[in-house]
Each structure stands twice: as structure tokens, then as C-alpha cells.
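Student: Fold the following, please.
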Amino acid sequence: MIKILDSTLREGEQTPGVYFSPDKKMRIAEFLDQIGVDIIEAGNPAVDSEIALAITKIVQGGFKSKIGAHSLCNIDNVQKVLDCGVDFLGVFFSVSQKRLDEDYHINLETAIEKIIKVVSFAREKNPNLLIRYTPEDAVRSPMKNIIAAASAAVQAGVNIISIADTTGYSNPFDPQRSMYFYVKTLKEELKKQNLHPQIEVHCHNDKGLALANALDAYRGGADIIDVTTMGLGERAGIVDLAQLLINLIDMGEDEKSWQLEYLQDLYKFVSENCYIPLPPHQPIMGSHAFTHYAGVHVKAIAKNQMLYQSIHPEILGIKSKFSLGIQSGYAAIEMSLKQIGREDLLNNQDLVIKIITEVKLMAKQGNSIDIETELPLIIEKSLKHYS
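Tutor: Predicted coordinates:
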């Protein structure tokens, strides 16, 4: 079964302007634990002492999820992670030739020595620690560099190798830079050395392909996929938690593995506390995701909602709904009147037509029409026409 690592508290907080206080981080961790994510990446303690404090509190929260922290590949930073008492340590160091030459000014051998030293230190300090090594910007790095660094890291004590598409460069339709190719190749090459780490993927959304790349990695045999709530993260963010879970269920994962009814509360809380509105048309979690509007749609879903849906919203603890506006016809008004207990008005066809006309006029003024609050006012206005 696939594992989910949620990085809302680490990658998500790298979204410009986003900050979660320790108390808010604890609440987000509670939601993630209720949903059933396997690993909560709670931050990088070297960034700020408050982050270190929040990680420590989350570790002490008694969650079922493993609690992890992120670190540069150096002993001082790793020690700060270990001081938080986490179950999971993630260290990263790029082995792309460009970074080695232009940024670090070292060769591959020196980079691998550094990785081995840091991983060995962490493993010696905590034999039970789950350790991940990430060759940052993996999909733009020579495969031979990745294999060499990953092999050395696993032999030094790493449990997980993360393939990071740091710049959103990967493409599922390009055989040489697809996540499927990288996952399959890395697994096969490490297996030849009798090395069997879990393979994780971290997909950025710079070109809008993060979810597609993550599912491509899943098809290739990835063991762990990174996500954030709302797809938050650097630049265009990474894979969205809700979208990934729904697609994994569609691809055969057991929906009982996750408590999806907590997603609504999580997304509302994160959106409110990072001051980023959730777009209404956002897949799965947007307010319009299961809202039907056009007349032909509304008429059809009155008979069977799956005629115009491929997802059962009930697994999220919500129901399909419909909206009134310029596209509304008789069927939509009929359903709306029944919803608010005014089906008696359906006996007057002229009145219903008047209500439809008023709905369309109001919609043309750019107003949203809420069935529970706005429709009764339209009814009252329409009834005056007959008084």
C-alpha cells in the first residue's frame, strides 16, 4: 500500500507569506493524523527556534502518524532535528553536475563522502530513526550520480530515497524524464546491489503536472508520495493532498485507508490560517467541485447524480448540490422550491416562470443566488406580482 507524507507544515510554510503558529501547527497535525497520513513532515528546526518548539510539541502529541523533520546535509542541522525527538529525518543534497560545479564547487566523490558522514552520524545517534536522503533536483541530475549517491546513502543507513522534481521539470509523456522512468530505474539499479530502500517522490507543480507526475511515479512502484494541503509550497507548490487521495482510490487503493471526511475541516482551517482563499473551482475541495449549474446537468442529476459526476462526494462527507443563475431552468427551480419546502408553488406554472425570470435578472447583475437565503426573497418579490 502507498504511503502519504504530508509536508504542509514544512513545504507548505515555504509558500510566500504563509506562517502557522505552533498551536495552529498542532491543530493541522491533528487533522492530518485523523485523515491517516503516514508521515507528517513538521518543519526544519534549524530555520527558527519556534519551528523547533512546534516540532517537539507535535512529536509529543501521541499521534499515530510518524513525525518527521527536514534538514540540510550537515551534522549541526541534523542534531537540531534529533533534539526534537522525531521518528523521521529527511536530509537533502543535490548531486546534479551543475550544482556540484557551480554551487558547491566539489566533485561527486566529495559530495558522497559528505552524505555518508551525515547519515552515519544520524544512524549512530538513533538506530531506530527512519532516514530519508533526497538527491535534490533528481530529474535534472545524471542518473549515474543519483545511483551512486543513493547506493552510498543506503549503505550508510538510509531507509528511503526521495526522487525530487525540485523545479517541476518531469513530464509523464517524456520517457527520459518521467517519474515512472526514475522510480523504475532507481529501484532496479539498487536491487542489483541488493539494496531495497523505499522510494519516495516529491513533485513540484511549476508546469501544472505535479499530480500527473505523482500518479506516474505510483504506476512505477513508488512507495511514498509527498503532498501538502491545498498544494501549498515553493512557487506553484506541490501535489495537493485531497486530489492525490481521490485519484489513488480511483486507481485501486482502498478508500478505507483514509478518513476523508476530515478533509473539509482541514482545508477550511489551513485556508483561513494562511489567508489564501480556496478557489471555488479547485478539484475535490472547491465549493463548486460538486455543484451543478447548467439546466441539462441539474435535470439529469435529479435522477442520478452520477450522470454528471465521476466521484461520489459522500466519501468526503458531503453531498452534491446545484446553483441558481442564468443557466437555470424549470428543473432547477422545481428542485430548489422542494429544498426550501415551497413545493406548493409548483401548482402555479406562471409563478414558477416568473421566479425563473427573476433569478436570471438577478444573475445578470453579477449576484450569486443562494437557495436558502436569496430564493425566498425572489419568491416574495414574484408573489407581489400576483397580489
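Student: alpha carbons only for contacts and neighbour counts from here, please
Tutor: Noted.
Student: Please look at L5 and V227 and confirm they touch.
Tutor: Yes - look at L5 against V227 with CA atoms under 8 Å: they come within range, at 6.2 Å.
Student: Could you also give me the structure for this second sequence? I'd like to compare it with the first:
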Amino acid sequence: MRDDIILEDTTLRDGEQAPGVAFSRDTKIAIFNALVDAGVRWIEAGIPAMGGQDVEAMKVMLERRDEVNLIGWNRGVLDDLKYTISLGFKAIHLGLPTSNIHLDKSVKKDRGWLLSTAQDMVKFAKDQGCFVSISAEDVGRTNLNFLQEYAGKVAEAGADRLRLSDTIGILDTAGYAERVAAVVAAADIDTQTHCHNDFGLAVANTLGGLQAGARYFHVTVNAIGERAGMPDLAQMVLALSQFHGKDLGIDTTKLVALSQLVAEACGTPIQPWQPVVGMNVFAHESGIHTKGMLSDANTFEPFMPELVGGTRRLVVGKHSGRAVIKHQLEQDGVEVNESVLGECLTQVRGYAIEHRGEVPATALRQIYRTALAGASSHKATQ
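Tutor: All right, here's what the predicted structure looks like:
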């Protein structure tokens, strides 16, 4: 893996293209500022051709252009490109398909049109002094020899990077890495991973692409995006840090807050088991796990919650043991009579089943009082 890999966030572009998601001007600005404040330095700001509030938000983002590389996304249309540059973008992306099915069915053009259009638009943008990124969309169904030819042509035209977009997420890790490696071998141009999560492989494929020689990689907060979404920012940051020793300059303590901000903007709660940022990531219920955690926090966590701005929770529920019940009661100021913990455990399990969830502190105290009273009454009748 290269030492100079670069994370680029596309929450405000591909992320917002998730069906049913629509960010207002103020929401876009809030997410943008949170990304920058967390240390993200490459951000795909959106699609200027959308106009309206999107452009209003981008104008505000551009006020921080000295702090972050802002990329404006464009169709393969010269007027779109000219408009994006007129707004003040110094980095642009050109979205163009390379597979036969997308050329034929989506844009209704042929490979000759693609090669000439790509080269002309790259040259135009370079003449304006822009950093130029360009796509090979639907790379999973693009002929490999043609992909290499296309890479060579856009490199000759002056493109700074080639985005290898697995647009419908059909590649496995080996297949995606093969395409990245083929382009790296064929053309003198930086490559960028852009993986979709249709088979749950977006993070794995991105890691595979980076190991095959890609320099840039796309992520979104909470893995939002078209269909099944994209690689999650938090997961990629932690995976690269923990497994590959890569420090991307991200303030990981802000990951949970960033995730919560985007979840609220999408109107979709974070799944409790969402890796890195979900509320269950540092929650422990089963007797063996909680007993271990009470002894040493390293027993059942791969990293500390403080690293990502999370909070550890010991949960009392159906799978709990006596140790965590005693611990939680003592944390609540109760002097525990251990002789009634067995009865408490029975009642805790019944409560959890009946209420389909964890046992809150108020209910646990009541269960303990009931068990204690029952034991006292039984002792008095003996």
C-alpha cells in the first residue's frame, strides 16, 4: 500500500444520492464543516448543475477552499464543466461511463465518442488550471483492454487521476484489485477507488484497491449512497489505522458525533451494530463478556471507545450474569445482598423477554427490592 493515500469524502454528492435523502443548504454546510473540523481534506462538494440550494451551499464551502480540496462533480457536458469552474472550483470531476452497457443504454454513445469527449474535456479543464479527476464508470463490466486504453488516453490529455467506479458493486475484492492493478501498470496516472456496497464488500474492495496501488479512495459517513451505499468513513479510517498503520489525519474522537449528525440529516437512525459508531459496539450484556470487561476492558473490545468518541455500556438483559447485576446495582448506590442475586437473575431474564430489550436501572432496582423482600419474607416464615 502506498504511503501517500488520500481519503476523499463524497457524503455530499454520492451520499446524498441515496434514495429518499435530501439535504438542505444549511444541512450541507453543517456536514461540510463537521468533515473539515474532523480533519477531512478532500471533499466532493456536490453537483453544481443541480443549482438552487446546492450551489448556495457550495459557495459557502468554497470560502474554506484554503483548508480543503473541494471537488465539483460534472456530467460529461462542457457547459456543466464551465459553470463549475465559474463558481471557483479548482478541482473538478468528470463522470463518464466506460462499459458497453452504460455507453449504449445510458448515454447512447460509442467508445469513439467517449475517448474524444474525455480528452477534450480534460484538456479544457487543465487549460483553466484545474485538478482534473475523471471516471471510468461501471468498471466491473468494462473490457479490461479498453479500460487500459482509456486510462492511457486520459493520462495523455493531462488528467490527474482516474476514478475506477464499481458503479453497481458487482466486483469481489480480487476482481476489483485486478482492475486497479491493470490500470496502474498501463498508465502513468493516480487512481481512485469508488466502490459500492451491493454485496457488502465496499470496505474490503477499497482496501483491496489500495493494496493494488490506488492512491485516493472514496468514503461516505454512515456508508450512505446509492442503493446499498458506499464504504463507511469511520470503518475505513479505523481499518487503515489498525491493520496498515496509516494515519490519515482524521480526528477519530469526532467519528461518533459526525455519524450522529449525518444520521439525523438523513432521518435514519444509526443501527446499534453499525461498526465503529453504533451504540452496541461498546455495549456488553452476556455474562462471560461483562465479567471479562469488569476485569479488563481489553478482553472483548478491539479498541477503546474513547478513540472514536464512543461510550462503553454494560447492559443488564436476558444474557446477563450475576456479576453485572451486582455491579450495576452498586453503581446505583445499592448495598447488594449476594444471596438474592440468583432470584434477581431469573426475574431479569423474564423482564428482558417480556419487554424485548435491556433492563433499565429503575426496573433493576425494583427487581432487587422484590427479590430481597421475598427472601426476607421466606426467612420470617421458617
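Student: coming back round to it: between L5 and V227 of structure 1, tell me which one has more neighbours.
Tutor: Counted by other CA atoms under 10 Å, L5 of structure 1 and V227 do not tie: V227 has more neighbours, with 35 against 24.
Student: quick one: the more buried one and R10 touch, right?
Tutor: No - applying CA under 8 Å as the test, V227 of structure 1 and R10 come out as separate, 10.7 Å apart.
Student: just the helices in the stretch 51-200 of structure 2 please.
Tutor: Listed in chain order, the helices of the stretch 51-200 of structure 2 (DSSP state H, counting those that start in this stretch) span 52-61, 78-86, 100-105, 111-127, 144-157, 173-186.
Student: now those as JSON lines including distance to I353 of structure 2?
Tutor: Converted to JSON lines, these look like this (distance: least, CA to CA, whole Å):
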{"stretch": "helix 52-61", "distance to I353 of structure 2": "48"}
{"stretch": "helix 78-86", "distance to I353 of structure 2": "57"}
{"stretch": "helix 100-105", "distance to I353 of structure 2": "51"}
{"stretch": "helix 111-127", "distance to I353 of structure 2": "60"}
{"stretch": "helix 144-157", "distance to I353 of structure 2": "55"}
{"stretch": "helix 173-186", "distance to I353 of structure 2": "41"}
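Student: what's the closest of those to A234 of structure 2?
Tutor: A234 of structure 2 sits nearest to helix 173-186 of all the helices of the stretch 51-200 of structure 2, at 19.6 Å, using CA to CA.
Student: buried sites along the helix ranked longest in structure 2?
Tutor: Of all segments of type helix in structure 2, defined using DSSP state H, the longest is helix 361-380. Going by neighbour count (16 or more other CA atoms under 10 Å), the buried part of helix 361-380 of structure 2 is 361, 364-365, 367-368, 370-372.
Student: Next: stretch 144-153 of structure 2.
Tutor: Neighbour-count burial for stretch 144-153 of structure 2 flags 144, 147-153 (criterion: 16+ other CA under 10 Å).
Student: Point me to the residue sitting closest to the centre of structure 2.
Tutor: Central residue of structure 2 (CA atoms, centre = their mean): D232, 1.6 Å from the mean position.
Student: ok, and the closest non-adjacent residue to the aligned partner of it in structure 1?
Tutor: Residue pairing (TM-score structural alignment): D232 of structure 2 is matched to D240 of structure 1. Residue nearest to D240 of structure 1 in three dimensions, not counting chain neighbours: G231, with 3.9 Å by CA to CA, 6 or more residues apart in numbering.
Student: cool, D160 of structure 2 as well?
Tutor: V132 (5.2 Å).
Student: wait, that neighbour sits on M121?
Tutor: No - using CA under 8 Å as the test, V132 of structure 2 is too far from M121 to be in contact (9.4 Å).
Student: that older thread, quick one: the residue nearest to the centre of structure 2 and A223 touch, right?
Tutor: Yes - using CA under 8 Å, D232 of structure 2 makes contact with A223 at a distance of 4.0 Å.
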